[in-house]
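Enquirer: Coordinates only, no sequence provided:
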């Protein structure tokens, strides 16, 4: 599993590099705070919404601490997607939120 740290994600965003973030946390967690660029797809719905994603794009998965996003990475990799896990998740995120 490929991993990236929250600091590395923040650096990419600061440099205006294209990064496709998917937040797999639950609705109530996302309401508290979310990375502005992230698309919200709860982990429980990810399998049913995979058709919305493009296999030619690399996605970075985000959750609270890195566990659920790790499971999301495994699911998507098994279906041929290019995915990266943001280790530490929102617990370690120090960048801007909405």
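Expert: Sure thing, it's come through. All values derive from a computational prediction rather than experimental measurement.
Enquirer: drop to CA atoms for contacts and neighbour counts, all remaining ones
Expert: OK.
Enquirer: got the contact list for residue 25?
Expert: Contacts for residue 25 were tallied using CA atoms under 8 Å, 6 or more residues apart in numbering; they are 40-43, 62-64, 68.
Enquirer: go again using 10 Å as the cut-off
Expert: 34, 40-44, 61-65, 68-69, 90 (CA atoms under 10 Å, 6 or more residues apart in numbering).
Enquirer: Would you point out which residue is most central in the protein?
Expert: residue 61 (2.2 Å; CA atoms, centre = their mean).
Enquirer: my read is that residue is in a strand, agree?
Expert: Yes - using DSSP: H, G, I helix; E, B strand; the rest coil, the secondary structure at residue 61 is a strand.
Enquirer: Contacts for the lengthiest helix in the chain next, please.
Expert: The single longest helix within the chain, with elements called by DSSP state H, is helix 67-78. Contact with helix 67-78 is made by 1-3, 22-25, 42-44, 46-47, 50, 53, 55, 59-63, 66, 79, 81-89, as judged by CA under 10 Å, 6+ apart.
Enquirer: Second structure follows, compare the two:
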């Protein structure tokens, strides 16, 4: 009986994760690195990784608003301008898009593959 309950809990969790993933993908448009480069300078470029990750290297011109602080700092992001998000590998960007959509942002973009796939110029704290 306890094995069956555990199996149901695991299955429910997997269904929740899959539904969340597809919902997040509808909230933002995922761009290739080339598409991302073409537009991020005219937008709000937000790195949603934690400060220690940001200091280790980030895309030139990015602001660090970690996902863990986004709800408290959401007013720093203008809903009338495009928002370009990235994290390490796209998980946190999806959650950030949910928060930003609730705050009125409609034009949200995400870097495909996240920062770990970025081959452009970066800035790192030495």
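Expert: Sure, I can see it. Predicted model only: the values in this text are computed from it and were never measured.
Enquirer: now the contacts of residue 25 of the first structure in JSON lines, with distance to residue 7 of the first structure?
Expert: Converted to JSON lines, the contacts of residue 25 of the first structure look like this (distance: CA to CA, whole Å):
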{"residue": "34", "distance to residue 7 of the first structure": "15"}
{"residue": "40", "distance to residue 7 of the first structure": "20"}
{"residue": "41", "distance to residue 7 of the first structure": "22"}
{"residue": "42", "distance to residue 7 of the first structure": "23"}
{"residue": "43", "distance to residue 7 of the first structure": "23"}
{"residue": "44", "distance to residue 7 of the first structure": "27"}
{"residue": "61", "distance to residue 7 of the first structure": "14"}
{"residue": "62", "distance to residue 7 of the first structure": "13"}
{"residue": "63", "distance to residue 7 of the first structure": "15"}
{"residue": "64", "distance to residue 7 of the first structure": "15"}
{"residue": "65", "distance to residue 7 of the first structure": "14"}
{"residue": "68", "distance to residue 7 of the first structure": "19"}
{"residue": "69", "distance to residue 7 of the first structure": "17"}
{"residue": "90", "distance to residue 7 of the first structure": "11"}
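Enquirer: ok, residue 2 of the first structure touching residue 85?
Expert: Yes - contact status for residue 2 of the first structure versus residue 85: in contact at 6.3 Å, counting by CA atoms under 10 Å.
Enquirer: Which one of these two is surrounded by more residues?
Expert: The residue with more neighbours, out of residue 2 of the first structure and residue 85, is residue 85; 27 against 12, by other CA atoms under 10 Å.
Enquirer: can I assume the more buried one sits in a helix?
Expert: No - Residue 85 of the first structure sits outside any helix when classified using three-state DSSP, being strand.
Enquirer: separation between residue 12 of the first structure and residue 97 of the first structure?
Expert: 15 Å (CA to CA, to the nearest Å).
Enquirer: same deal with residue 65 of the first structure?
Expert: Residue 65 of the first structure is 16 Å from residue 97 of the first structure, by CA to CA.
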